[in-house]
Structures are given as C-alpha cells and as structure tokens.
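need a 3D model of the following:
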Amino acid sequence: MLKKALMCLGFLLMCMRPQGGIAETLDIYYFEYPPYYHKLENGEASGIIVDLARKILASAQIEAKFFFVPAKRILHEIKSDHPAASLGWFKTPEREQFARFSLPIYVNRPAEVFLLRENEQKFRPYDSLEGLLQSGKFFFGRVQGLSEGPQLDGMLAKYEHKTVQVTTDTVRLLKMLESRRFDFMLMPPEEVDVLLQAAQTHRDKFMLRAMNDIPQGNLRYIIYSKAVDPDLIRRIDQAIVTEIGMLPAGQ
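The predicted model follows:
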C-alpha cells in the first residue's frame, strides 16, 4: 500500500514539472541601455545581455516575455507582488531588501570617466574619481535609480550636490553631456560605440579617461521580484552554471 502511494506521489510530481517542449514563462522588463538591452525597429528585445539571457532561459526551459518600459517602472514591478524579472542589474544591499538575484551573468570592464574632448585639459590634473569630485569643479551625470556598483555608489553619495540625474535612459544622458548640461558620466568601454550610435553622435567629440580608484568591472545579475518561485530561480542558476560557468565573486 505504501509503495503504491509513493508511486502515485512520484507520478504527480512528474506531472507538475515542465516536460520536454513545454516551457514556463517569465515576464522580463527592460529599458533602452545599449549595448546590453535595447528595442529593435521590429519591437524585439536585443543586446548583449538579452541574447545571453535567452540562451540561459532556453536551457532552463523558460520562455522569456520581454516588456520595454521606462527604467523607473522596472523597480516598481520588482517591488510588486507580480512575478517579474529584469536583466543586468548590480546587486546592492538596498535592492536585496525587496528582490532576489540570480548568480552573476556578466561582468563589465572597469568604468571610465566619459567626457567631451574639448574639456581634456580641465580633467588632466586628476587621476582619481575621488579627486575629481572633491575638486568641486565638475558636475557628474547619471540615470536616476541605476547603480554604479556598491563601491562607487558609496563614493558618489557624498557628492549628490554635484550630481545631475535624469529619469530616462543613457541615450538621453549622453545627449545632455553633449549639450554641456554636466561635465562627465561613467561608462564601461564596451558601451561606448553602441551608445554613440544610438545617440546619433560622433566618437571624436568624446574621450574616455581611466581613474586609478575605479574598481574592477561590476558583476551583473538577473533581478527578480520576491513573487518569483524560488525553484524557478534555482533552475535558472543551474542553467547559468551550465551555459557560462561561475563568474568570479567580489567584483
């Protein structure tokens, strides 16, 4: 009798699992942030991390349903009781209060100061971001709600009076730098070419300047609302290990 009951239970558990060819779905919210994620003319989501996530989710037998929304709305969705996710976010203590995170899926090259080439002489005396900000001579531009990583966020918090924040995206941020609304922004080198193309402006107007106190590139994660099933998150983590391996911790 016990053996028969265990066989029935096993059958029911098998029925509850996704079978071959049958995928669960996951709502994924993204915004315009090339080259990581952006919307093509045909409405499809694309980008470095979008393509990587599609590979990972397919391995986990999960179908991604992408929704293009403003950046501020994404964290609203993650804080809601709706099962939702977003790609490529940094893990911070504040976000861990209301969200879950995957294993890391991508690591940036170290960010650099991105400035107008015409201002090169003004920046030349500074070889650290802290020194640049302490001088009081420069305004820094950033997208509201986005993190630069825990170490840089802690540094930048001391200089909010010298920060210009936008509520849209990095394309708009670049346009504001071009129109001299502030003096510099931070950008990993791999973002530059795609962002300049999206903003329809020319590379020779700008330059990157490395700073000796900017840490190694930040790890990026999939962020989930707490309404997402932990078992589904574990399946995605298993697929991350299978498809890209374990990225080094502590960045």
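
rest of the way, CA atoms for contacts and neighbours
OK.

which parts of the stretch 101-250 of the chain are helices?
Using DSSP state H, counting those that start in this stretch, the helices of the stretch 101-250 of the chain run over 120-123, 129-134, 150-156, 170-178, 192-199, 230-243.

just how off-centre is the second one within its chain?
In this case it means helix 129-134. Remark: helix 129-134 is offset 25 Å from the chain centroid, using C-alpha atoms, centre = their mean, to the nearest Å.

now do the third one
Using C-alpha atoms, centre = their mean, the distance from the centre of helix 150-156 to the centre of the chain it belongs to is 16 Å.

contacting residues around it?
Residues external to helix 150-156 that are found in contact with it (C-alpha atoms under 8 Å, 6 or more residues apart in numbering): 91-92, 130, 147, 214-215.

now show me the structure for the sequence below, then we'll compare the two:
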Amino acid sequence: MQISRLIVACLCISISSVAYAEDLVTIAWRYKPPLQYTVDEQPRGILVERVKKVFSLAKIKTEFVEEPTNRIFYNFKNGRKNYCAFGLYYVAERESFAQYSMPFHKDPPQTILVSPTAAKLVTAHSTLKSLLADESLTLGVIETSSYGPELDAMIHAGKNKILRSTTRQATMARMIAADRASFMFIDREDWDFLKKNDAHVRGASQVDFPDLPPSQNRYILCSKDMSATQMQRINKAIQQVYKASTDS
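Below is the predicted model of the structure:
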C-alpha cells in the first residue's frame, strides 16, 4: 500500500511539472516609460501591471523578459513558442506569424516632436498631410515599430527624407533635440514623461495638427502555438481588467 501511494504521488508531481512547463509563457516587453520600465531590475508601469493582472486572471504562468522591438519580432517570425508581447498596435501583416488579443489599452492621439532649427519650417504647415509632403524636412522613424496603420501609410506615401534607427523612442527624441532630424512622432504620455525627466530633450518642442490620426488601441500579441482556449481566457481577463481601469 505504501509503495502504491508513493508511485501515485510521484506520478502527480511529474504530471504537475509537465503542466507547469507547458503553461509557462514568456512575456516580452520593451522599455517605454511611463507605461513600461524597470525598478530594481523588475518590470513596472501601467501596462506591465495590467498585463500581470490579465495573465493572473487567465491562470497562465508567466515570466517577463525585456527585449527590444526587433528581437521581439525576430522571435515571433522564427516560431518562438509560448511567447507573447504587449503594448503593440494592430498591423494586419503580423497575423501571418502571431495572433492578437482584444484591445487592452487605448492611447490618446500621437503628437509631433520638432527639432529647434526646424520649428519654423514645421509650423509653417497647417496640416500633417502638407508636412509629410515637404521634401526639405527629415522625419525620424524607429525601425520595426508601427505608428498605427493610418500613420504608417501616411509616412510611406510622404516625401520627407527618412532617418531610420533601431534605437529607443527616448533616444530618438534626444536626436530630434540635437537637430539630427527635423521631427518625429511620439506618444503623448512618453513625451510628458521625457520632458520632465530627461534634460537632453528639452530643446525639442511639441506640435499638433488637426489631421493627426485618432487614438489607437494597443494589444497583446501571442505566438501561433498558444491555444484558442488560452486566448479566450486572456480575452475574458482583458474584459475584466480593462473595464475596471476605464471605470476607475
């Protein structure tokens, strides 16, 4: 009898360990204060805490790993399993290698950050469409990132010179302040944080245009191997967490 109980106990431990390994999901995130940042090497921020609640309610075990955007999409495209990232806009092409959750955050409309020497040239334009048609100006673009479908299309159709970089948004903002490019698009929350906390961006100025695209949703993106049941649990949890955040 003792031997039988021991065998059953061992089998339960083994099955439990396998289930844990199958359920563990890597959550990749990029440094993007104030929504996503680190404190004492631990991920913090509004979206980090929201995602933690979502996966906790969905009963999916996670590990959080900070990675740059290009690494995140390299992993998706190369079939990394049990893998999710968050805070991303919807881009239809990405559905070929990953699956989207329902929206879990809505951004205010983006704004434009302008270099000191380009300020007069930029404000001479009355619309974004006109600004993007100005061949004398250089637009700073963060490679591999999306600015949302509408703005991505406008940039692609524009006539500006393009300065592309794989750097963080904060570093691109410093480049704008140092006149490395004429202007860039930036999230309003990011700019509010940077202008208060980074002396290197204070030469730049903010400009808005009436035809800037409206607010956009952010999503959790997961690898194709994540099951339909897991995605349903994630979406159900998002409904609870997102509603609570908008009601508060």
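
what value does the TM-score take for this pair?
Once superposed, the chains reach a TM-score of 0.82 (TM-score structural alignment, normalised by the length of structure 2), with 226 aligned residues with a C-alpha RMSD of 2.5 Å.

one step back: ok, which of the helices of the stretch 101-250 of structure 1 comes nearest G141 of structure 1?
Taking C-alpha to C-alpha, helix 170-178 is the member of the helices of the stretch 101-250 of structure 1 nearest to G141 of structure 1, at 6.9 Å.

what's the average distance of the closest one to structure 2?
With mean C-alpha distance after the TM-score superposition for structure 1, helix 170-178 of structure 1 departs from structure 2 by a mean of 1.4 Å once superposed.

buried sites along that helix?
Neighbour-count burial for helix 170-178 of structure 1, with 16 or more other C-alpha atoms under 10 Å as criterion, is recorded at 170-174, 176-178.

what about Y37 of structure 2, which SS state?
strand (DSSP: H, G, I helix; E, B strand; the rest coil).

counting neighbours, what do you get for it?
The tally of other residues near Y37 of structure 2 (other C-alpha atoms under 10 Å) stands at 19.

residue contacts, whatever residue of structure 1 lines up with it?
Correspondence of Y37 of structure 2 to structure 1, assessed by TM-score structural alignment: H38. By C-alpha under 8 Å, 6+ apart, H38 of structure 1 lies in contact with 30-32, 45-47.

how close does the residue nearest to the spatial centre of structure 2 sit to K106 of structure 2?
In structure 2, the centroid-proximal residue (C-alpha atoms, centre = their mean) is G87; its distance is 3.3 Å. Going from G87 of structure 2 to K106 of structure 2 by C-alpha to C-alpha, to the nearest Å gives 10 Å.

any common contacting residues for these two?
With C-alpha under 8 Å, 6+ apart, G87 of structure 2 and K106 have common neighbours R218.

before we move on, back to that, restricted to buried residues, select the contacts of H38 of structure 1 in PyMOL.
Of those, the buried ones go into a single PyMOL selection, burial set by 16+ other C-alpha under 10 Å:
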select buried, resi 30+31+32+45+46+47
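
just give me the closest of the contacts of H38 of structure 1 to F98 of structure 1.
The closest of these, once distances to F98 of structure 1 are taken by C-alpha to C-alpha, is Y30, at 18.2 Å.

any idea how far L13 of structure 1 is from that closest one?
For Y30 of structure 1, the distance to L13 of structure 1 - C-alpha to C-alpha - is 34 Å.

now the strands for the stretch 1-150 of structure 1?
24-30, 38-39, 45-46, 62-68, 85-89, 99-101, 106-107, 112-116, 140-143 (DSSP state E, counting those that start in this stretch).

nearest to R54 of structure 1, out of the ones you listed?
strand 62-68 (7.0 Å).

next, the mean deviation of the closest one compared to structure 2.
Compared with structure 2 after the fit, strand 62-68 of structure 1 shows a mean deviation of 1.7 Å (mean C-alpha distance after the TM-score superposition for structure 1).

read off where that strand ends up in structure 2.
The aligned range for strand 62-68 of structure 1 is 60-66, by TM-score structural alignment.

give me the buried positions along the matching stretch.
60-62, 64, 66.

OK, contacts around the residue nearest to M175 of structure 2 when sequence neighbours are not counted?
In space, and not counting its chain neighbours, M175 of structure 2 is closest to A181: 6.7 Å by C-alpha to C-alpha, 6 or more residues apart in numbering. A181 of structure 2 makes contacts with 115, 137-140, 163, 175, as judged by C-alpha under 8 Å, 6+ apart.

most neighbours among the residues you listed, which one is it?
Top of these by neighbour count (other C-alpha under 10 Å): S115, with 26 neighbours.
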